[in-house]
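# Starting from these lines, generate the structure:
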Amino acid sequence: MMESKPPSPGPASATHHSHRRWAVPLLASVLLSSLLISASLFFSSSRALLLSFSPLPSAAAAEPLFVEAKLRQHHQAAAAARPPRAVPRIAYLVSGSAGDGVALRRTLRALYHPANRYVVHLDLEAPARERAELAAALRADPVYARFRNVRVVTRANLVTYRGPTMVANTLHAAAILLRDGAADWDWFINLSASDYPLVSQDDLLYTLSSLPRELNFIEHTSDIGWKEYQRAKPVIVDPGLYSLQKSDVFWITEKRSVPTAFKLFTGSAWMMLTHHFIEYCIWGWDNLPRTVLMYYANFLSSPEGYFHTVICNVPEFRNTTVNHDLHFISWDNPPKQHPHYLTLNDFDGMLNSNAPFARKFGREDPVLDKIDQEILGRQPDGFVPGGWLDLLNTTVKGKHFAVERVEDLRPGPGAQRLKKLVTGLLTQEGFDDKHCV
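So this is what the prediction gives:
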């Protein structure tokens, strides 16, 4: 039986096979393209999803990564939002101990100006009766009552002066001033009952009105010399941190090395510091103020080093320092623990120093009466004459009163002396190279 041969393809069959040959590659190309497009879309959406949950901002992000930077930005923005007022305002701490109640009242009277704020502290060594009498006297004063800018610390601190309790007391007063008038003052000045002004507040405010508000007047040096071995390396404990009775510090036999995390500075315990720096010391957004405070808790005479070390170890503040404490002080040579008490023999030296403050004065020393009469023009138990007092005497009782214009100040010869001092400090050769050295 013979096999039959398949029929030979015709023209239609040939065309059909030709279409099948190019259709397969086309279909494969379409499928491959679809896969590539799908993959691209998947990875793009995945990348977007990944970035939306990423905790790390890009390098170009405006928001800072670390919380310390955010806090710094917040405070800088808040400061920038407060344009400098024409007449600056000062926040004072005036502190004393047992028997200083009358001296505190006199110093406050000589320092008073309604534009300023005041915290008065009579420490825990003073009898409760003396603190109550001081608070009652200040509360009963009609001028203080009208302007409500004088606060008495009712929960007193024990201050031993050689230990860290004086620093703690200063920070306490600063915290009160920030709470009561956070944006209402420009500089902070710490004084004691044995300090006294050599210029009127009108003199001081008039001179400061022309200065940059970021200047910190703080006497300081990194050349701590003998203090390295007698203060930095010894370890002391201040009973004022835990006792209700004042007693001297005591020493620990173990020594410690000089810090390597920050550089030590030392200087005067009396200073004029800016609102921004005081705020930094309280907030401490990078923790340096607290770290340094813990170190100085065991440091002899810590008021002569704490603020100096903080300000000179922070780039934001180290170039704002003016190396002067704005005081006339008479020391032995070499200096001892305490300066001389000033007397009538020091009057000319005080005046020629051009300093706005002097210390240390004995209670009711005759030289204070001479300062009142010949420098301040102050009557016994009266206020220092000034533009505010003139306005107050002509202002209807109960009407709002404030000193907002430089023209409302009445500067006298003290302003010229103070201007000479400040101008000399700011224009001395190499001033910009002498910050924190």
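# use CA for all of it now, contacts and neighbours both
Fine.
# In which helix or strand does the residue most central in space within the chain reside?
Nearest to the mean C-alpha position of the chain, counting by Cα atoms, centre = their mean, stands residue 278 at 1.6 Å. Element membership for residue 278 (DSSP states H and E) is helix 275-283.
# Could you check the angle the following helix or strand past that helix makes with helix 275-283?
Per DSSP H and E, helix 275-283 leads on to helix 288-296 as the next helix or strand towards the C-terminus. Inter-element angle recorded for helix 288-296 and helix 275-283: 60 degrees (by axes from the mean of the first three to the mean of the last three Cα atoms, to 10 degrees).
# other SSEs contacting helix 288-296?
helix 275-283, helix 306-312 (3 or more Cα pairs under 8 Å, 6 or more residues apart in numbering; DSSP states H and E).
# roughly how far is the longest one from the heart of the chain?
Read that as helix 275-283. Relative to the centre of its chain, helix 275-283 is centred 3 Å away, using Cα atoms, centre = their mean, to the nearest Å.
# Hmm, residue 223 is touching residue 265, no?
Yes: if you go by Cα atoms under 8 Å, residue 223 and residue 265 touch, sitting 7.3 Å apart.
# Those two - which one has more neighbours?
Comparing residue 223 with residue 265 by other Cα atoms under 10 Å, the one with more neighbours is residue 265, at 23 against 13.
# one more to line up against the first:
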Amino acid sequence: MLQLESAKCSFLFCLGICIFICSVIYFKAKSGDAPRALSRSLSCHPFPNNCQALPPSSSSTRWQRTSCREFSYLEGPLNCSWMQTELHFIMEPLSTEEEDYPLAFVITIHKEFEIFVRLLRAIYAPQNVYCVHVDNRAPDDYKASVRNLVGCFPNIFLSSVSEQVTYAGFSRLKADINCMEDLVRSPVRWRRVINLCGQDFPIMSNLELIRYMQGAEWRDRNMTPGIKQPKYMQHRTQIQHVEIKGVYVVPKGLKKNFPPHNLQIYFGTAYYALTRAFVKYVLNSSVAKDLLEWSKDTYSPDEHYWVTLNHVKEAPGSNIGGEWEGNIRAIKWKDQEGTAHQGCKGRYIRDICIYAIDDLPWIIKKNSMFANKFESTSFPEALDCLEQWHRHKVLQQAMVPIQLSWQLATEVNISSVTVAG
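From the prediction side, this is the model:
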């Protein structure tokens, strides 16, 4: 009898141990489904009163964020379906018009992981394709987080070759070209490619981008705004420069040879929207390859390379007589204060405005394709407000039923919020 009782106790003890071990394994596996860095939730506080960009609410309601997660690095394995929902990605085409006109994006980043996530979800559509170039000198945990995130999307990938990017250096131009070489091998038959940096944010919706680029002015033409190189800019390409990787570009003092193929050098923006045929021309033509080689020891070659090739008659989609046309970026340059704009409400860095919330009315009225620049630490309200304005517009234009997870904010009753608080 005692032996039976002893055996029974041993059995129950072993059973308890097994249940405990299985429970630990289960809950550990379950917690591993979600990225650990997103497990801490922030309170959903209302938008600031001066968020003029938001669609108006009634006197008894206000907008409140549904996107309340803390953005940090994405650690460990991800449950991609959970992550896509939690981060409010739109996972189906919003119209046939957009589905039939896929876009390609080149995104170069090195910091501000939060802004990258918010930029990516703002421009993401499953019919498009995205090449992300992460600076070689970015921290390992940053690279790992980007890798984890893009691994959850079949149409987003990391550039196969990563450059150590230097401000105004050839490496910045090469990062874009590396992505272009990857994009032409993509199974997605994209129609145009747009380049972005990690501190950009869209003003137009995906549908508006397509309609703008397919309008009468830009149909089958590249958008690379610029003019013949002014005299005060000629030192950039007439004097040899040396790129100190990851630090700066300095002049060597030696005079450069003339541009290949007797090309007229232009000066313009580093931002573009290019046709697929033009990209193939850039990657394969001797004119483009020779100009690229010649540009290696110039200053900020991305500000002359694209616009110069776009003035070559033989280049597909070229714009021979083009100048500054093309509403690609809303940028407040310091030297344009009082003419193009009435000052930066945030602060200038390298003579470019880091936007504050009071800059948003100017940005929205300008209605460019994208705006530059934003920081999540300096003026977080500006991005909060613009992001909701943009998502609200995107969902209003959608031709499919709206899923709850696509919303970044909802209109709530003020009295119920007060009672709940």
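# about what we covered before: in terms of secondary structure, what does the helix holding residue 278 of structure 1 contact?
helix 165-180, strand 187-192, helix 288-296.
# quick one: residue 189 of structure 2 is in a strand?
No: counting by DSSP: H, G, I helix; E, B strand; the rest coil, residue 189 of structure 2 falls outside a strand, being coil.
# tally of neighbours for it?
Around residue 189 of structure 2 there are 18 residues (other Cα under 10 Å).
# Just list the residues touching it, thanks.
Contact partners of residue 189 of structure 2, counting by Cα atoms under 8 Å, 6 or more residues apart in numbering, are residue 102.
# ok, so what distance separates it from residue 181 of structure 2?
From residue 189 of structure 2 across to residue 181 of structure 2, the span is 14 Å (Cα to Cα, to the nearest Å).
# Show me the helices in structure 2, by range?
2-31, 80-86, 96-99, 113-123, 140-150, 170-183, 206-213, 235-238, 276-284, 286-294, 305-309, 360-366, 380-397, 414-420 (DSSP state H).
# can you redo these as JSON lines with distance to residue 222 of structure 2?
Shown next, in JSON lines, are those (distance: least, Cα to Cα, whole Å):
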{"stretch": "helix 2-31", "distance to residue 222 of structure 2": "48"}
{"stretch": "helix 80-86", "distance to residue 222 of structure 2": "33"}
{"stretch": "helix 96-99", "distance to residue 222 of structure 2": "19"}
{"stretch": "helix 113-123", "distance to residue 222 of structure 2": "20"}
{"stretch": "helix 140-150", "distance to residue 222 of structure 2": "28"}
{"stretch": "helix 170-183", "distance to residue 222 of structure 2": "15"}
{"stretch": "helix 206-213", "distance to residue 222 of structure 2": "9"}
{"stretch": "helix 235-238", "distance to residue 222 of structure 2": "23"}
{"stretch": "helix 276-284", "distance to residue 222 of structure 2": "8"}
{"stretch": "helix 286-294", "distance to residue 222 of structure 2": "15"}
{"stretch": "helix 305-309", "distance to residue 222 of structure 2": "9"}
{"stretch": "helix 360-366", "distance to residue 222 of structure 2": "21"}
{"stretch": "helix 380-397", "distance to residue 222 of structure 2": "25"}
{"stretch": "helix 414-420", "distance to residue 222 of structure 2": "48"}
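# so of those helices, which one's packed in deepest?
Greatest average neighbour count among these goes to helix 305-309 (a mean of 26), per mean count of other Cα atoms under 10 Å.
# closest one to residue 96 of structure 1 among the helices and strands packed on helix 288-296 of structure 1?
Residue 96 of structure 1 sits nearest to helix 306-312 of all these, at 20.3 Å, using Cα to Cα.
# by contact count, what packs against the closest one?
Using 3+ Cα pairs under 8 Å, 6+ apart, the elements in contact with helix 306-312 of structure 1 are strand 266-267, helix 288-296, helix 315-318.
# who wins for proximity to residue 230 of structure 1 among these?
Here strand 266-267 is closest among those (Cα to Cα), at 13.0 Å.
# quick one, which of the helices and strands packed on helix 275-283 of structure 1 is nearest to residue 70 of structure 1?
helix 288-296 (16.2 Å).
# relative to helix 165-180, how tilted is that closest one?
Using the same axes, to 10 degrees: helix 288-296 of structure 1 against helix 165-180 is 160 degrees.
# can you give me the offset of helix 288-296 of structure 1 from its chain's centre?
14 Å.
# Format the helices and strands packed on helix 306-312 of structure 1 as TSV; extra columns: distance to residue 206 of structure 1.
Formatted as TSV, those follow (distance: least, Cα to Cα, whole Å):
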stretch	distance to residue 206 of structure 1
strand 266-267	27
helix 288-296	32
helix 315-318	24
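# of all those, which lies closest to residue 331 of structure 1?
strand 266-267 (13.7 Å).
# Look up the closest residue to the corresponding residue of structure 1 for residue 363 of structure 2, ignoring the ones flanking it.
With TM-score structural alignment defining the correspondence, residue 363 of structure 2 maps onto residue 350 in structure 1. Residue nearest to residue 350 of structure 1 in three dimensions, not counting chain neighbours: residue 328, with 6.0 Å by Cα to Cα, 6 or more residues apart in numbering.
# circling back: which stretch among the helices of structure 2 approaches residue 334 of structure 2 most closely?
Among the helices of structure 2, helix 360-366 comes nearest to residue 334 of structure 2, with 15.0 Å by Cα to Cα.
# what's the mean gap between the closest one and the aligned bit of structure 1?
By mean Cα distance after the TM-score superposition for structure 1, the fitted helix 360-366 of structure 2 averages 0.9 Å away from its aligned residues in structure 1.
# which residues sit in contact with the match of residue 363 of structure 2?
Contacts of residue 350 of structure 1 (Cα under 8 Å, 6+ apart): 198, 328, 358.
# again with residue 217 of structure 1
With Cα under 8 Å, 6+ apart, residue 217 of structure 1 has these contacts: 271-273, 321-326.
# Having no further points to raise, I will conclude here.
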